[in-house]
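A.B. asks: next comes the sequence, and after it the predicted model I'd like to discuss.
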Amino acid sequence: MKRLLPRVLMAPAVLTLFLWMIVPLLMTIYFSVIRYNLMQPDQSGFVGLENFEYFVTDPSFSTAVINTLLLLGWVIVITVVVGIAIALLTDEPFPGRNIVRILLISPFFIMPTVNALLWKHMMMNPIYGVLAQVWAFFGAAPVDWLTDFPLFSIIVIVSWQWLPFATLIFVTALQSMNREQLEASRMDGANYLQQLRYLYIPHLGRSVAVVVMIEMIFLLSVFAEIYTTTGGGPGDASTNVAFLIFKQALLGFDAGVASAGALFAVVLANVAAVFLIRMVGKNLDK
């Protein structure tokens, strides 16, 4: 009875969570195998895998997948490398270190839409943006970043948003660093680069694995930054899988194809998650 009571008390929460996940999934699967275009309500019925075929043969599909992988890879590389560098710079005590750390992690608490608007109007605007003023100061022509380099601009915007998260994880990990081991290495004549290679990087291995896993899962669904700044353009230059699903759902009014795309994104996210969980597990076993 004592063992059964906790399970009974937890059952409503578990059941609610299960329904919250399974009902949308079942509805998505249902809509993915029927013809359901809001502009053509009279045309409906079971179509099997036709929606999936239509989604993967969309002219924008290959570009969207490539952009998703480029965005994912570059943001992870930037946040991990720069995050480790910032964490190491702020690891040693100095006046105002706590204030600096708070300022470093503050961008993570900004909403993605606000972050995108900040970069679009304050930083990357070709007329009055900060970058345009810097270019003009050095006598160079201002760059319309969101038009000329759309995907690069999105990478910068998303990296700035996620860099504080990576920095916070690495700063926390460095707090458990064995200071006596560092002092012993200095006494043995090890320079900073040797300490970085043989002490700091191995110590941060688990933290890097966790950062990569969490960021990969969330970055597969980047949408607000693209919608707010480039709208997926010019053309498909900054369209990722999430934005392609949006175009099919709300711009094409085709709920069936959009549902098929959503299932593709779910499969992609789960494959990435399984791969990364195994990677993290191996790292934690070391």
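C.D. replies: Received it, and whenever you're ready, just let me know what you need.

A.B. asks: when you work out contacts or count neighbours from here on, use the C-alpha atoms and nothing else.
C.D. replies: Noted.

A.B. asks: contacts for the helix or strand that E215 is a member of?
C.D. replies: Take DSSP states H and E as the rule and E215 turns out to sit in helix 205-219. Contact partners of helix 205-219, identified using CA atoms under 8 Å, 6 or more residues apart in numbering, comprise 71-72, 76, 80, 162, 166, 169-170, 173, 269, 272-273, 276-277, 279-280, 283-284.

A.B. asks: can you list the buried residues in that helix?
C.D. replies: 205-213, 215-217, 219 (16 or more other CA atoms under 10 Å).

A.B. asks: cool, and stretch 225-236?
C.D. replies: So for stretch 225-236, counting by 16+ other CA under 10 Å, buried means 225-233, 236.

A.B. asks: just the ones of those in helices?
C.D. replies: Secondary structure defined by DSSP state H assigns 225-229 of the buried residues of stretch 225-236 to helices.

A.B. asks: mind putting the residues you listed in a markdown table, distance to K247 included?
C.D. replies: A markdown table is the format used below for these (distance: CA to CA, whole Å):
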| residue | distance to K247 |
| --- | --- |
| E225 | 15 |
| I226 | 12 |
| Y227 | 10 |
| T228 | 14 |
| T229 | 15 |
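
A.B. asks: out of the residues you listed, which is nearest to A265?
C.D. replies: I226 (16.9 Å; CA to CA).

A.B. asks: got the contact list for that closest one?
C.D. replies: Contacts of I226 by CA under 8 Å, 6+ apart are 154, 232, 238-239, 243.

A.B. asks: what's the answer for V82, then?
C.D. replies: Going by CA under 8 Å, 6+ apart, V82 touches L163.

A.B. asks: measure how far stretch 27-42 is from the centre of its chain, please.
C.D. replies: 29 Å (CA atoms, centre = their mean, to the nearest Å).

A.B. asks: the structure to be compared is supplied as follows:
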Amino acid sequence: MPSVGVLLVWMIVPLAMTLWFAFQRYNMIDPTIRGFAGLSNFQDMVTDPDFWASLKNTLLLLGSVLVITVCLGTLLAVLFNQSFPGRNIARVLAISPFFIMPTVAALVWKNLLLHPIYGVVGVLAQKFGFTPIDFFAQFPLASVIAVVSWEWLPFALLILLTAVQSLDTDQLEAARMDGAGPVAQFFFITLPHLSRAISVVIMIETIFLLGVFAEILVTTNGGPGNASTNLAYLIYSRALLQFDVGAASAGGVVAIVLANIVAFFLVRTVARRLET
């Protein structure tokens, strides 16, 4: 009970303060701005073009990372389930990016890999006679998606590899004896077996991907303009760059509602799959 009580206070107090400030006029630069704001903070948020751009970027980031991690994770899980020299080392190397902090991963991609002058990709482009590309300036959202996908692909691989290893080999052997090729075995035996694991991966990743922040802050700062701004970064910019706590809290409430709607449908989908 004491532990549960601490956790409840830890969650409820920030939520209650967010709800309170969402209906208040509160600006940290001008302390004279005070009072009940009603729904004006929400109206300002909904009519702000940056809000709709950040919502679109959030959904694009979420959907793209889910597709990349689930598809590549499934293929790599099937590959790493096969016997080949150095398989254990390859598994460790494939899973290791998941244990790197988001800030460090973003710095590695920004400075070591994709920097147009001294990054690995830029140096290779110059050696082959191509003009280096500043990916984070020209393709900001796609670059952020690549960084986040690189971080979460090991998680999907770990879950899906465990599910592949639990597949009954007798089914594969029977299908092979009946003349089914590798492609048919994958689509009619392996993939249906992975459906539950894929649902779990999608649910867990969705909850965390809605709050992606460090990668955007380190690489693009939400720019150019609002090209890579998501809801989490928009709330940060309103609160700690523009010092408008009321607008930031209204954005936080919208983000909480969106996250709960997504989580509700995902949990129901996963529960339905687990019952079958």
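C.D. replies: Cool, the structure landed. Because the structure is predicted, anything quoted here is derived from the model rather than measured.

A.B. asks: what about I261 of structure 2, how many neighbours?
C.D. replies: 11 (other CA atoms under 10 Å).

A.B. asks: repeat that for A137 of structure 2.
C.D. replies: Neighbourhood size, A137 of structure 2 [other CA under 10 Å]: 14.

A.B. asks: mind checking the SS state of it?
C.D. replies: helix (DSSP: H, G, I helix; E, B strand; the rest coil).

A.B. asks: re earlier: mind giving me the PyMOL select for the contacts of helix 205-219 of structure 1, buried ones only?
C.D. replies: Per 16+ other CA under 10 Å, the buried members of those correspond to this PyMOL selection:
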select buried, resi 71+72+76+80+162+166+169+170+173+269+273+276+277+279+280
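
A.B. asks: list the ones among the contacts of helix 205-219 of structure 1 that fall in helices.
C.D. replies: 71-72, 76, 80, 162, 166, 169-170, 173, 269, 272-273, 276-277, 279-280, 283-284.

A.B. asks: from N221 of structure 2, how far out is the aligned residue in structure 2 for Y128 of structure 1?
C.D. replies: Matched by TM-score structural alignment, Y128 of structure 1 corresponds to Y118 in structure 2. Note on Y118 of structure 2: its distance to N221 of structure 2, by CA to CA, to the nearest Å, is 21 Å.

A.B. asks: re earlier: these two touch, right, the match of Y128 of structure 1 and L112?
C.D. replies: Yes - in this structure, Y118 of structure 2 is within contact of L112 by CA atoms under 8 Å, at 7.3 Å.

A.B. asks: still on that earlier bit, give me the subset of the contacts of I226 of structure 1 that lies in helices.
C.D. replies: 154, 243.

A.B. asks: now render the contacts of I226 of structure 1 as a markdown table, adding distance to E50 of structure 1.
C.D. replies: A markdown table is the format used below for the contacts of I226 of structure 1 (distance: CA to CA, whole Å):
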| residue | distance to E50 of structure 1 |
| --- | --- |
| I154 | 32 |
| G232 | 25 |
| S238 | 26 |
| T239 | 23 |
| F243 | 21 |
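
A.B. asks: nearest to T63 of structure 1, of the contacts of I226 of structure 1?
C.D. replies: Nearest to T63 of structure 1 among the contacts of I226 of structure 1, with distances taken as CA to CA, is T239, at 7.3 Å.

A.B. asks: neighbours of that closest one, just the number please.
C.D. replies: T239 of structure 1 is flanked by 29 other residues according to other CA under 10 Å.

A.B. asks: now do the same for L107 of structure 2: its match in structure 1.
C.D. replies: Aligned counterpart of L107 of structure 2 in structure 1: L117 (TM-score structural alignment).

A.B. asks: in terms of helices and strands, where is that match?
C.D. replies: In this structure, L117 of structure 1 sits in helix 112-117 according to DSSP H and E.

A.B. asks: average offset between whichever helix or strand comes after that helix and structure 2?
C.D. replies: Going down the chain from helix 112-117 of structure 1, the next helix or strand is helix 130-137, by DSSP H and E. Taken over the aligned residues, the distance from helix 130-137 of structure 1 to structure 2 averages 1.7 Å (mean CA distance after the TM-score superposition for structure 1).

A.B. asks: which positions in helix 130-137 of structure 1 come out as buried?
C.D. replies: Applying 16+ other CA under 10 Å to helix 130-137 of structure 1 flags 130-133 as buried.
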